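Colleague: what follows is a predicted protein model with its sequence.
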Amino acid sequence: MNHFQNKSFLKEIDFTTAELNYLIDFGCHLKQLKKQHIPHPYLQGKSIALLFEKTSTRTRSAFTVAATDLGAHPEFLGKNDIQFGKKESTIDTAKVLGSMFDGIEYRGFAQKTVEQLATFSGVPVWNGLTDTWHPTQMIADFMTLKEQFGQLKGLTLAYVGDGRNNMGNSLLVTAAKLGVNIRIGSPKELQPDQKIVALAKQAAVDSGSDITLTTDPEAAVNGADAIYTDVWISMGEKIDVAARVKALLPYQVNAKLLAATGKKTTILLHCLPAYHDDQTEVGKSLEEQFNVSALEITDDVFNGPQSLVFQEAENRLHAIKSIMAATLGNLFIPDTLFNSAN
């Protein structure tokens, strides 16, 4: 019996509070097994297709190592390696890959693409990121919060910056599902789409999560247990860069904004990569262009004692391993664990 067996992991709203908590806790368990060098080859003999339309550091590394740790063989299929979307439709690609692989990861642009892969492949499909959602990141993020605070329900998470991107969407909905109070601090034009807000508010009715959208960054972070930010310009986004930077500079996570929480225990999270210094080509170019030393987060807080960004990054591995093992590993996960919970 496995409650999750053969299910796809496409977006957070598809899962109940109990199911999300299980994946977070299972991720913590698998992390301990790895630290203790205890083998856990739940996917022995399986083959996993890793489809990447977008470049990646953490997602690609995490899926590759997770598959290997679980005893599976991961096969990387980049946008130039297969005919995906160019000479062959997503549906045809799904049918072919589903006949050869036991599971498929997809990282790319349209949510519709990952949904079609899941519908037509016949195997579990895992969303490694789309323009709308980033669900594997969520399991890692809330793992990090649970490791730090020992619980999730009742915590307050503030996200500042571009609230309309996949991170704003995912954090809003997942926090609402898990009973974590969520604050989004963004300019009016960059606040989450009302459809996403409605999904979160519906979830919050059951969990007791408090949802706040504000244009005031200091109000957003006041009393927060964690501050989260992300890059201001998403991959492939065509925008007026100067206007975006000007609009978001008041939302930069720096020592002043961190102090505005009024707490010494607040932690900092970022899904990475981060433009916190001039050690990247893009970061250096943007900083020279706009005469700033950092963009969404300053180096002093990014590398400061309250930052857990690299623990969070490592947790991508354990979170992804949890999702893959639960949905493909023939584990004993009885339905009764979830019957009485939301």
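Modeller: Right, received. Where do you want to start?

Colleague: every contact and neighbour count from this point should use C-alpha atoms.
Modeller: Noted.

Colleague: where do the helices sit along the protein?
Modeller: Secondary structure of the chain, counting by DSSP state H: helices at 17-35, 58-69, 90-100, 111-121, 135-149, 166-178, 194-207, 217-221, 241-248, 255-259, 281-290, 299-302, 309-328, 336-339.

Colleague: put this next to the first one:
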Amino acid sequence: MLNESIKGRSLITLEDLSTGQIQELINDAILRKQMKRNRVFPRKLQNYNIGLVFLRPSCRTRASFMVAATDEGAHPHVFAAEELRFGSGESVKDIARVLGRLFDGIAIRSHETTLIEEVAAYAGVPVWNAMSNQHHPTQVLADLMTIKENGIDLSGATVAYVGHGRGNVVVSLMAAAAKMGIDLRLVTPPGTEPEPELVSRLFGPAKHPMSRLIVTDEPEEGLDNAQVVYGDMWVYMDTGEDIAALTDGFRNYRITRHMMRMTGRNDTILLHCLPSQHNLETAFARAHPYAMDTEDAVFEGPRNRAFDQAENRMHTIKALMLATI
């Protein structure tokens, strides 16, 4: 049980949690993982109902919520995007109050965080951000768990994120770094740096004393001595915009074997929130081969921990649901 209880609370961004609360969620997730490996299922959520509202595509997050809920004895119900007419056929407030009467917790994936915040304001039950354009907190909880599992102390860990400096994952990584004492380097092309106001808010006087942020467009600077290299897609696949134009500035930021050697370490691990474009086995990569974010030899190499991350989504989400419900 958390010393700093978050029972009944929602998770919209990682700024909602303290350093201690994040640490305890990770510790509990590691315990839940061990229990599952031993086929031990306490089923603490038996007779609970979990609403899963995905207004945009999802693989890992939706599956993780479903399996985590089922493991603990809860019943997950997935809504198709067209079933809930947020703001078109019915107000967000009214839908939130209905869902809150039916479900004990609600996960929402939406384009805008504001919709998730409004549901959380009126539902009366915990609401979890399952990704928005601005934040991806459940992803980064799994990232932190994976880093710790690899014997890296989060306080003082050196993490180099290579990619777009304004994406939802990097925003959540910044929040986590500021809370947990991580030395975070954002290696990003000119013009894609995080907003100064966000940097000031997260890395101001209230940050963890070990936290550090470097924003650079020079891979050599950002990757030096990094224990973790973190990759991500450079654009949303469903953006509807010119992919070639959007990725033009990223061509020198593909995570290659040469880039991994820039760390100067032989124990650096690769994290990737997935999906990754690392070969020509997807229609997207065949149509846009210049948008591949990771070299296949690195992705298929021995230092890749992306699939541990994907599994750990389930364990951290389970810990989150148990702590908040």
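Modeller: Nice, I can see it. From a predicted model like this one, the values you see are computed outputs, not experimental measurements.

Colleague: return the most buried member of the helices of the first structure.
Modeller: helix 166-178 (a mean of 27; mean count of other CA atoms under 10 Å).

Colleague: can you name every helix or strand that that helix contacts?
Modeller: When contacts are defined as 3 or more CA pairs under 8 Å, 6 or more residues apart in numbering; DSSP states H and E, helix 166-178 of the first structure packs onto helix 17-35, helix 135-149, strand 156-160, strand 181-185, helix 194-207.

Colleague: and it, which stretch of the second structure?
Modeller: Correspondence between helix 166-178 of the first structure and the second structure is established over residues 168-180, with TM-score structural alignment as the criterion.

Colleague: any idea how far that stretch is from the middle of the chain?
Modeller: Mean-position distance between stretch 168-180 of the second structure and its chain equals 9 Å (CA atoms, centre = their mean, to the nearest Å).

Colleague: stretch 81-91 of the first structure too?
Modeller: Its chain's C-alpha centre lies 26 Å from the corresponding centre of stretch 81-91 of the first structure when counted by CA atoms, centre = their mean.

Colleague: ok, stretch 101-119 of the second structure next?
Modeller: Relative to the mean C-alpha coordinate of its chain, stretch 101-119 of the second structure is positioned 17 Å out (CA atoms, centre = their mean).

Colleague: against the first structure, where does that stretch fall?
Modeller: Going by TM-score structural alignment: stretch 101-119 of the second structure matches residues 99-117.

Colleague: give me the distance between the two termini of the matching stretch.
Modeller: This stretch, stretch 99-117 of the first structure, spans 12 Å end to end (CA to CA, to the nearest Å).

Colleague: identify whichever of the helices of the first structure lies nearest to residue 41 of the first structure.
Modeller: With CA to CA as the measure, helix 58-69 is the member of those nearest residue 41 of the first structure (6.4 Å).

Colleague: so that closest one matches what in the second structure?
Modeller: In the comparison with the second structure, helix 58-69 of the first structure aligns to the range 60-71 (TM-score structural alignment).

Colleague: average offset between the matching stretch and the first structure?
Modeller: For stretch 60-71 of the second structure, the mean deviation from the first structure after alignment is 0.4 Å (mean CA distance after the TM-score superposition for the first structure).

Colleague: gap between the two ends of stretch 53-68 of the second structure?
Modeller: When the termini of stretch 53-68 of the second structure are compared using CA to CA, they are 16 Å apart.

Colleague: repeat for stretch 150-163 of the second structure
Modeller: The stretch stretch 150-163 of the second structure measures 23 Å between its terminal residues, going by CA to CA.

Colleague: buried set for that stretch?
Modeller: Across stretch 150-163 of the second structure, burial judged by 16 or more other CA atoms under 10 Å covers 152, 154, 155, 156, 157, 158, 159, 160, 161, 162, 163.

Colleague: which residue in the first structure aligns with residue 154 of the second structure?
Modeller: Correspondence of residue 154 of the second structure to the first structure, assessed by TM-score structural alignment: residue 152.

Colleague: quick one: its match and residue 180 touch, right?
Modeller: Yes. Between residue 152 of the first structure and residue 180 there is a contact under CA atoms under 8 Å: 6.2 Å.

Colleague: quick one: map residue 25 of the second structure onto the first structure.
Modeller: Under the alignment (TM-score structural alignment), residue 25 of the second structure pairs with residue 23 of the first structure.

Colleague: mind listing what the closest residue to that match other than its chain neighbours touches?
Modeller: By the measure of CA to CA, 6 or more residues apart in numbering, the closest residue to residue 23 of the first structure outside its immediate chain neighbours is residue 322, 6.0 Å from it. Residue 322 of the first structure makes contact with 23, 24, 26, 27, 30 under the criterion CA atoms under 8 Å, 6 or more residues apart in numbering.

Colleague: per the alignment, residue 322 of the first structure pairs with which residue of the second structure?
Modeller: Taking TM-score structural alignment for the superposition, residue 322 of the first structure sits opposite residue 319 in the second structure.

Colleague: please tell me how far its match sits from residue 115 of the second structure.
Modeller: For residue 319 of the second structure, the distance to residue 115 of the second structure equals 24 Å [CA to CA].

Colleague: tell me the counterpart of residue 34 of the first structure in the second structure.
Modeller: Residue 34 of the first structure maps onto residue 36 of the second structure when the alignment is built from TM-score structural alignment.

Colleague: how close does that match sit to residue 299 of the second structure?
Modeller: For residue 36 of the second structure, the distance to residue 299 of the second structure under the criterion CA to CA works out to 27 Å.

Colleague: ok, now residue 158 of the second structure?
Modeller: Between residue 158 of the second structure and residue 299 of the second structure the computed distance is 20 Å (CA to CA).

Colleague: quick one, what contacts residue 259 of the second structure?
Modeller: The neighbourhood of residue 259 of the second structure, defined by CA under 8 Å, 6+ apart, consists of 219, 220, 223.

Colleague: residue 160 is in contact with the last one, correct?
Modeller: Going back to what we said before, that points to residue 223 of the second structure. Yes. With contacts defined as CA under 8 Å, residue 223 of the second structure counts as touching residue 160 at a distance of 5.8 Å.

Colleague: which residues are in contact with each of those two?
Modeller: Each of 185, 229 lies in contact with both residue 223 of the second structure and residue 160 under the rule CA under 8 Å, 6+ apart.

Colleague: got JSON lines for the contacts of residue 322 of the first structure, with distance to residue 167 of the first structure too?
Modeller: Rendered in JSON lines, the data for these read as follows (distance: CA to CA, whole Å):
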{"residue": "23", "distance to residue 167 of the first structure": "19"}
{"residue": "24", "distance to residue 167 of the first structure": "18"}
{"residue": "26", "distance to residue 167 of the first structure": "23"}
{"residue": "27", "distance to residue 167 of the first structure": "20"}
{"residue": "30", "distance to residue 167 of the first structure": "25"}
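
Colleague: nice, that's everything, thank you.
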